[in-house]
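**Student:** generate coordinates for the sequence data below:
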Amino acid sequence: MNNIESILKCLIENLDEGIHIVDKNGNTLYYNNSMGRIEGISPGEILGKRAFEFLKGVEEESSTLMNALKNREQYVDVIQNYSSNHGKKITSINTTVPAFYNGEVIGAVEISKDITQLKELNEKLCKLQGSGNTTNKYYTFDDIIGQTESIKAVINKAQRASFSNSSVLIYGETGVGKEVFAQSIHHSGARKDKPYVPINCAAIPSSLLESMLFGTVKGSFTGAEDKKGLFIEANGGTILLDEINSMDTALQSKLLRVLQDGYIRPLGSNAAIDVDVRIIASLNEEPEKLIREGKLRKDFYYRLSVVRIDVPPLKERKEDIKEFCLGFIDYYNKLLGKQVEDIEESVLTAFNSYDWPGNIRELKNVIESAMNMVDNSRVLTKEYFENKIITSKIMTKNPEVHYDLKNKSLEEYIDMIEAEIIKESLLRYNCNISKTAQELKMTRQNLQYKIKKYKLP
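**Tutor:** As a prediction, this is how the structure comes out:
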């Protein structure tokens, strides 16, 4: 038994999360070093004491540990704002669970995650976003690069969506420029003079995200103050919910209610506040897949996707690569004081042979890296780039296939290879569109477009 206790103690002491264990009267039995770092207290100072005896802003009736003992209930992901007796201000997310033995409560365990810095950074961000500073760079449809038919069709759909107030769902792989489309929709519509508030759902815990979106009233949780949420800050304008698939389904349900009824309730308040906010949401995974996995509520998806915009990945619009390169070269010329005018054709050939898993963002980073290496050259040549991209080859699953390149352009050659790969994959899955699209890592819509384009049976 002693060995097991030693192993458990070693495990608890090496967790990043704070652990606070109390007996049935609320007296501290155990307090690990991580909890000490969060609250700025030495564990030896508080053994035998109750939480509200050594923390400011925590009363006995609001202590999650005392409530877990008294109510015999667990409290999950509760936000708390408080201070230690040494003056350190803390914001944490706590989960508190009562411990039972023979049906009786013998104590409680609290697990804490420090989000103090995250909260401060997000509050600064919200102030910047709500400040109405019109000098910040924003994007319009004029900033979207692309001459391929697929991207032109997406731009046209997004332009039409900008004239309405309906919710928009933008789907695309990481790095395809979803926020550029979101900003373009906002800044081209009737709400362009109103706030545009982007928020990355993946970067913020759901319990904190809820209070940021809806606001709080004093007393809604330990240390809570009256604070406006982002919906009120963005009233009359637009909120971009980036990576909405990272949002907890319980919060998705609350947002669905806002979309349907047009009002919010701040945390801790029974008063409804009318809001007029357009929601644009973005996803970097296929919605249908997320629904199957239970990560995206079906009713929430249908309400969000009144207008759905699928942004194609860079590998499906390689004809635009040169235009992107020249645009990035111009940008970094100004930023780095260079005088580059063009990019070597052999580099573009290699770029067209590469799949660009990071999409436009990856291409931009590659050009930035090369521009940092340039001295007085007017042309970006292959010596300025990473070997992995420059030496990449067009790989097909059938190396025996040969093509007559006479009188054919590079674009036609690439199309022939792409058509062969799609045909081979379709045959392997008996023309099952879903399985073929999954293997080729493309959407069903894009696959069907390619089948039609190459006139595959």
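**Student:** when you work out contacts or count neighbours from here on, use the C-alpha atoms and nothing else.
**Tutor:** Fine.
**Student:** and the nearest residue to Asp320 once chain neighbours are set aside, what element?
**Tutor:** Excluding the flanking residues, the one nearest Asp320 by C-alpha to C-alpha, 6 or more residues apart in numbering is Gly146, at 5.4 Å. Using DSSP states H and E, Gly146 sits within no helix or strand.
**Student:** elements contacting the lengthiest helix in the chain?
**Tutor:** Across the chain, the helix with the greatest residue count (assigned by DSSP state H) is helix 410-428. Counting contacts by 3 or more C-alpha pairs under 8 Å, 6 or more residues apart in numbering; DSSP states H and E, helix 410-428 packs against helix 433-440, helix 444-453.
**Student:** nearest to Gln260, of those helices?
**Tutor:** helix 444-453 (28.7 Å; C-alpha to C-alpha).
**Student:** what's stretch 44-53 in contact with?
**Tutor:** With contact meaning C-alpha atoms under 8 Å, 6 or more residues apart in numbering, stretch 44-53 is reached by 22, 26-31, 54, 58-60, 63, 65.
**Student:** in TSV: the helices and strands packed on helix 410-428, plus distance to Lys124.
**Tutor:** Listed next are those as TSV, based on distance: least, C-alpha to C-alpha, whole Å:
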stretch	distance to Lys124
helix 433-440	41
helix 444-453	40
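**Student:** dump these to JSON lines, plus distance to Ser92 and mean neighbour count.
**Tutor:** Listed next are those as JSON lines, based on distance: least, C-alpha to C-alpha, whole Å; neighbours: other C-alpha atoms under 10 Å:
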{"stretch": "helix 433-440", "distance to Ser92": "40", "mean neighbour count": "16"}
{"stretch": "helix 444-453", "distance to Ser92": "43", "mean neighbour count": "15"}
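**Student:** alongside the first, I'd like the structure of this one:
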Amino acid sequence: MFLDNEDFHSILYSLTDVIDIGIHIIDQNGLTIVYNKKMSEIEGMSAEDVLMKEIPEVFKFHEETESTLIRALHHGQETKNSKQTYFNNRGQEITTINNTIPIFNQSQKVIGAIEAAKDISSLERLIKDNILNKGETKYTFESIIGESENFLAVIEKSKRSTRTASSILIVGETGTGKELFAQSIHNGSNRSTMPFISQNCAALPDSLIEGILFGTKKGAFTGSIERPGLFEQAHGGTILLDEINSLNPQLQAKLLRTIQERTIRRVGDTKDIDIDVRIIATINEEPIDAIANGHLRKDLYYRLSVVTLFIPPLRERKQDIHLLAQSFIRKFNDLFELNIEDISEEAYSLFYDYEWPGNVRELEHIIEGAMNLLESTDKTIQTSHLPTFSKKKVPVKTNQHEEVSESLLSLEDYLSTTEKLYLENVLKRYQFNVSQAAKALQISRQSLQYRLRKYQIKSFTV
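**Tutor:** Modelled structure (predicted):
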């Protein structure tokens, strides 16, 4: 059974509207005949603005450039991965990466052109922000709030690390304050007057982040310009690579070479450039697990973890909740022109019962949200001002079949507690000898040492 033209076109239009790539097709007269939903989103126009119109009627291009669609139609020229910047009918700048091909009939005559586009307008702005703004570091060790023993130990270790230029790996869950520690180390070192540049490795696609980190050479690919990367921008200072485990293995290998050789090579270039940069990387999962799951190269881990800082989650330093809460109250008093003095005992009780999956950042957001609900005459944050997060209790049946309100440990916390207790018992059995305990547990010595640091368990380093 063959489809007629009408059915075929219905299928074509339905298909182009569900794919996540912009599709723009013109006929032999240069009129737009297909303009899908994604392309409409990318260019900020409706299909009615573009359909059955010529490209110059709708779009404007820089004098030295030409539409890749028109080039394909008039010259039969195919373009791959070409960056194109132009303006829509409202003068808004659009930047895309295009694959454009001419459409030939059976006689090899060009009867139209099709373009597949990916939007990088927002990414281009992010690149400019990263390169032009070298990063104002506002945090120092005085900014770090906490008095719990395990947290003070991390602060002290961080302060000692300011004396050298060795690489640092900061391990911690989301919201624990990893960048705060990174900035404090930079500001406490002899590099404090030099640039501090931060880049979240998960924020950009692989196709762009290599050029952002290492720079590009003009002509390396269509539309590329001579641009220094963030490593060159950070020369003499510090670069923070956030969520290093999100980089693909090829980029991790290039980063490893950068650390070893202290040189970088721009994308498309053949010469190396010397750099003097201290690298601080962060990871939001256990390094051993990241290596096992293929998220982090083992050789890169060894290079980055010359100094390793394990930032404890808030649930493991709950005695700091009061200090942190007071700090956030002062902060939002200034911002909102309020005069809140404290948090009620009932509210603090909920805070101490809660497990804080979002850590310090979650505590800050909760206090900010509560202070938005206060009247100008209020002086204390009450439980009624808090979101429902901390009020939830799990009904549990007692032996008398009475329903009581009781908080339960999360599965993760229960497993962590059980693992810590088991490790302590095994270590005692082997007189705290790490090598013998690791052999008995059938795990590597390195994996056991990581867990001992994580749970703050003391042992012999044999």
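**Student:** care to give me the TM-score?
**Tutor:** The TM-score (TM-score structural alignment, normalised by the length of structure 1) is 0.74; 407 aligned residues with a C-alpha RMSD of 4.6 Å.
**Student:** thinking again about what came up before, touching, the residue nearest to Asp320 of structure 1 and Lys152? I think so.
**Tutor:** Yes: judged on C-alpha atoms under 8 Å, Gly146 of structure 1 makes contact with Lys152 at a distance of 6.9 Å.
**Student:** looking at these two, which is more packed in?
**Tutor:** Gly146 (18 against 14; other C-alpha atoms under 10 Å).
**Student:** would you mind finding the match for Thr65 of structure 2 in structure 1?
**Tutor:** Aligning on TM-score structural alignment places Thr65 of structure 2 opposite Gly57 in structure 1.
**Student:** its match touches Asn85, doesn't it?
**Tutor:** No: with contact defined as C-alpha under 8 Å, Gly57 of structure 1 does not count as touching Asn85 (9.8 Å).
**Student:** can you flag which of the contacts of stretch 44-53 of structure 1 belong to strands?
**Tutor:** 22, 28-31 (DSSP state E).
**Student:** ok, then the element right after the longest strand seen in structure 1?
**Tutor:** Longest strand in structure 1, counting residues (DSSP E): strand 89-101. For strand 89-101 of structure 1, the following helix or strand on the C-terminal side (DSSP H and E) is strand 104-114.
**Student:** the following helix or strand past that following strand vs structure 2, average offset?
**Tutor:** Under the assignment DSSP H and E, the closest C-terminal helix or strand after strand 104-114 of structure 1 is helix 116-129. By mean C-alpha distance after the TM-score superposition for structure 1, the fitted helix 116-129 of structure 1 averages 2.2 Å away from its aligned residues in structure 2.
**Student:** for helix 116-129 of structure 1, packing partners?
**Tutor:** strand 89-101, strand 196-200.
**Student:** what's the angle between the longest one and strand 104-114?
**Tutor:** Interaxial angle, strand 89-101 of structure 1 versus strand 104-114 (axes from the mean of the first three to the mean of the last three C-alpha atoms, to 10 degrees): 150 degrees.
**Student:** what's the angle between strand 89-101 of structure 1 and helix 116-129?
**Tutor:** 130 degrees.
**Student:** tally of neighbours for the residue lying closest to Gln147 of structure 1 once chain neighbours are set aside?
**Tutor:** Once flanking residues are discounted, Gln147 of structure 1 sits nearest to Asp320: 6.4 Å by C-alpha to C-alpha, 6+ apart. Around Asp320 of structure 1 there are 17 other residues, counting by other C-alpha under 10 Å.
**Student:** ok, Ser282 of structure 1 next?
**Tutor:** So Ser282 of structure 1, with other C-alpha under 10 Å, has 26 neighbours.
**Student:** what does Ile185 of structure 1 give?
**Tutor:** 27.
**Student:** Asp342 of structure 2 now?
**Tutor:** Asp342 of structure 2: 16 neighbours (other C-alpha under 10 Å).
**Student:** got it, and Thr270 of structure 2?
**Tutor:** Quick note: Thr270 of structure 2 (other C-alpha under 10 Å) scores 9 neighbours.
**Student:** what secondary structure does it sit in?
**Tutor:** coil (DSSP: H, G, I helix; E, B strand; the rest coil).
**Student:** picking up where we left off before, report the angle between the longest helix of structure 1 and helix 444-453.
**Tutor:** 110 degrees.
**Student:** just give me how far helix 410-428 of structure 1 sits from the chain centre.
**Tutor:** Chain-centre distance of helix 410-428 of structure 1: 33 Å, with C-alpha atoms, centre = their mean, to the nearest Å.
**Student:** stretch 384-395 of structure 2 too?
**Tutor:** With C-alpha atoms, centre = their mean, you get 30 Å for stretch 384-395 of structure 2.
**Student:** contacts for it next, please.
**Tutor:** 347, 350-351, 353-354, 366-367, 369-371, 373-374, 403-408.
**Student:** list the ones among these that fall in strands.
**Tutor:** Short answer: the contacts of stretch 384-395 of structure 2 in strands (DSSP E) are 403-406.
**Student:** list just the nearest of the residues you listed to Phe231 of structure 2.
**Tutor:** Among these, and counting by C-alpha to C-alpha, the member closest to Phe231 of structure 2 is Glu406, at 51.5 Å.
**Student:** in this structure the closest one contacts Tyr354, no?
**Tutor:** No: at 11.4 Å, Glu406 of structure 2 and Tyr354 do not qualify as touching, with contact defined as C-alpha under 8 Å.
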